[in-house]
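Participant: no letters, just coordinates:
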């Protein structure tokens, strides 16, 4: 008997496989070329299309912040610290800094003066140093502007030893000028809720003289008197919000003069 051979179908099945393999290889080649020529994503010269609904972004090459504001240190007593406790934005020092475009560094401590220290009930610290003792802290802040205000807490020392107070006024201004030769200094004389006594007037004159000697600007709060009756707080010692605003406005007449 003669054996019959059935033709193999293998060659017919091989063609689709070859075609499929070619397609896959072609797709891979196209992908590689695309990645090489331009498929890496957006670049600085080829930004991606923006989504109108997406929030705006700042370019990495643009400045990230404005030039820093001048730093101003305020050295003073409870009038500078803000007493009775008031929102920071209502203190005269904060009002001045905001209107003048300064960054405020508030170094006010209640109850203190050029030679007078205080306690926690007045300033919040176990020991509240004098102005002279706080000069190193003023210098360490490396400010562009220094405002030295007050002195009315030295009334007892003024009566007992005026020469000591005057020497402390001179030392405060001299040391700050020596440590900050290029800083602007603004001297703000003492102020009181009651009419100024002869001792306060004399202290104000010493502050003015010290300011002139070190090339500082000078602001008087008693000539003419800045604190009026309706600006005095319930304790009859400190001022209310209107008083802080009035002090700020007086200081600003000099601070904004240049």
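Facilitator: It's in. If you're wondering where the values come from, they're calculated on a predicted model, not measured in any experiment. Numbering: from 1, shown residues only.

Participant: contacts and neighbour counts: CA atoms only from here.
Facilitator: Fine.

Participant: can you give me the distance of residue 111 to residue 77?
Facilitator: As judged by C-alpha to C-alpha, to the nearest Å, residue 111 and residue 77 stand 6 Å apart.

Participant: residue 75: which element?
Facilitator: strand 71-76 (DSSP states H and E).

Participant: beyond that strand, next helix or strand please.
Facilitator: helix 78-81.

Participant: still on that earlier bit, overlap in contacts of residue 111 and residue 77?
Facilitator: residue 153 (C-alpha atoms under 8 Å, 6 or more residues apart in numbering).

Participant: please say which of these two ends up with more neighbours.
Facilitator: Between residue 111 and residue 77, residue 77 has the larger neighbour count (other C-alpha atoms under 10 Å), namely 28 against 24.

Participant: so the more buried one makes contact with residue 149?
Facilitator: Yes. Judged on C-alpha atoms under 8 Å, residue 77 makes contact with residue 149 at a distance of 7.5 Å.

Participant: so what's residue 120 up against?
Facilitator: Residue 120 neighbours (C-alpha under 8 Å, 6+ apart): 126, 127, 128.

Participant: which non-adjacent residue is nearest the second one?
Facilitator: What sits nearest to residue 127 in space, not counting adjacent residues and going by C-alpha to C-alpha, 6 or more residues apart in numbering, is residue 119, at 5.5 Å.

Participant: need the contact list for that neighbour.
Facilitator: By C-alpha under 8 Å, 6+ apart, the residues touching residue 119 are 111, 125, 126, 127, 128.

Participant: ok, residues contacting stretch 186-204?
Facilitator: Stretch 186-204 has contacts (C-alpha under 8 Å, 6+ apart) with 145-152, 155, 158-159, 166, 207-208, 211, 216-222, 227-228, 232, 236-239, 251, 255.

Participant: put this next to the first one:
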């Protein structure tokens, strides 16, 4: 049957009303599922063009760099350093790992040398900070050789990057003699390859025991803040 102009107009208007009702109903249903005004979108906008132009600082390390006991990702020393120095931050920290140690292996942990390639995840880094050594067995020739190999590979892969090695901290839960021996091995390795070495023990850092977590090894939130402040000053 052929509809006249007036009936066609009425049919179109009726269809439009129906679509409006459907959209309104869907909107009300969505509000109910998401909790109304309490809904928080999980969408993360891409970095702005200005942010992608910032230099990258990459951090390679153990639980210190992973942010153990920092009480939030934004409180990690590495994030604080990047914020203070206007870097984009690439953080590659895995607990219980080191130059020799690959951790427990339960979560796919790897030695430092096996994670060097990942430091370019957010772009070629202008700065590379290597932190760790306290999880490694021994403290003599074996550690020095492993550290030399790690620094050499970093140099080979990132020849234009500034490389800074952050030595072990004299944590109250560790043997001071053992930590000093590891420090000496890493310091010698850094000098051999020609990369910078920051010595928290020689500089008298972290003598305040309140900067450490209850385990006596990792830093707490205040400790991360202190490390960020000290490290930023060393980098400037």
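Facilitator: Arrived safely, thanks for sending. Note that the coordinates shown come from a computational prediction; the quantities given were computed from them, not determined experimentally.

Participant: now the strand holding residue 75 of structure 1 on structure 2. Mean distance?
Facilitator: Strand 71-76 of structure 1: mean distance to aligned residues in structure 2 after superposition is 0.5 Å, counting by mean C-alpha distance after the TM-score superposition for structure 1.

Participant: which bit of structure 2 covers that strand?
Facilitator: Aligned by TM-score structural alignment, strand 71-76 of structure 1 falls on residues 56-61 of structure 2.

Participant: so how far is the matching stretch off the chain centroid?
Facilitator: 7 Å (C-alpha atoms, centre = their mean, to the nearest Å).

Participant: try stretch 19-26 of structure 1
Facilitator: From the chain centre to the centre of stretch 19-26 of structure 1 is a distance of 67 Å (C-alpha atoms, centre = their mean).

Participant: which part of structure 2 lines up with it?
Facilitator: Going by TM-score structural alignment: stretch 19-26 of structure 1 matches no residues.

Participant: so residue 116 of structure 1 versus residue 211 of structure 1, what's the distance?
Facilitator: Distance from residue 116 of structure 1 to residue 211 of structure 1, by C-alpha to C-alpha: 20 Å.

Participant: then residue 238 of structure 1?
Facilitator: Taking C-alpha to C-alpha as the measure, residue 238 of structure 1 falls 25 Å from residue 211 of structure 1.

Participant: what of residue 234 of structure 1?
Facilitator: 33 Å.

Participant: which of the two has more residues huddled nearby?
Facilitator: residue 211 (24 against 10).

Participant: could you say which helix or strand contains that one?
Facilitator: Secondary structure assigned from DSSP H and E places residue 211 of structure 1 in helix 198-213.

Participant: tell me which helix or strand comes right after that helix.
Facilitator: Downstream of helix 198-213 of structure 1 (by DSSP H and E), the next one is strand 217-219.

Participant: can you give the contact residues for that next one?
Facilitator: Residues from elsewhere that reach strand 217-219 of structure 1, judged by C-alpha under 8 Å, 6+ apart: 185, 186, 187, 188, 189, 208, 211, 212, 250, 251, 254.

Participant: what is the nearest of these to residue 89 of structure 1?
Facilitator: Proximity to residue 89 of structure 1 was ranked across the contacts of strand 217-219 of structure 1 by C-alpha to C-alpha; first place goes to residue 251, at 16.0 Å.

Participant: map the closest one onto structure 2.
Facilitator: By TM-score structural alignment, residue 251 of structure 1 lines up with residue 231.

Participant: just say helix, strand or coil for its match.
Facilitator: Using DSSP: H, G, I helix; E, B strand; the rest coil, the structure places residue 231 of structure 2 in helix.

Participant: what is the neighbour count of it?
Facilitator: 19.

Participant: roughly how far does it sit from residue 110 of structure 2?
Facilitator: Counting by C-alpha to C-alpha - residue 231 of structure 2 and residue 110 of structure 2 are separated by 25 Å.

Participant: then residue 85 of structure 2?
Facilitator: 29 Å.

Participant: cool, residue 210 of structure 2 as well?
Facilitator: From residue 210 of structure 2 to residue 110 of structure 2 the distance is 31 Å (C-alpha to C-alpha).

Participant: and if you look at residue 224 of structure 2?
Facilitator: On the measure of C-alpha to C-alpha, residue 224 of structure 2 and residue 110 of structure 2 end up 23 Å apart.

Participant: more neighbours: which of those two?
Facilitator: residue 224 (27 against 20).

Participant: can I assume that one is in contact with residue 77?
Facilitator: Yes. Counting by C-alpha under 8 Å, residue 77 is a contact partner of residue 224 of structure 2 at 4.7 Å.

Participant: what helix or strand does residue 152 of structure 2 sit in?
Facilitator: Counting by DSSP H and E, residue 152 of structure 2 is part of helix 141-157.

Participant: mean deviation, whichever helix or strand comes after that helix versus structure 1?
Facilitator: Remark: after helix 141-157 of structure 2, the chain's next helix or strand is strand 162-166, criterion DSSP H and E. Relative to the matching residues in structure 1, strand 162-166 of structure 2 has an average distance of 0.7 Å after the fit, by mean C-alpha distance after the TM-score superposition for structure 1.

Participant: remind me, longest helix of structure 2?
Facilitator: helix 5-34 (DSSP state H).

Participant: mean deviation, the helix or strand following that one versus structure 1?
Facilitator: Downstream of helix 5-34 of structure 2, the first helix or strand assigned by DSSP H and E is helix 49-52. Helix 49-52 of structure 2 differs from its equivalent in structure 1 by a mean of 5.6 Å after superposition (mean C-alpha distance after the TM-score superposition for structure 1).

Participant: what about the residue nearest to the spatial centre of structure 2, is that helix, strand or coil?
Facilitator: Geometric centre of structure 2, nearest residue: residue 91, 2.5 Å, by C-alpha atoms, centre = their mean. Classification of residue 91 of structure 2 by three-state DSSP places it in strand.
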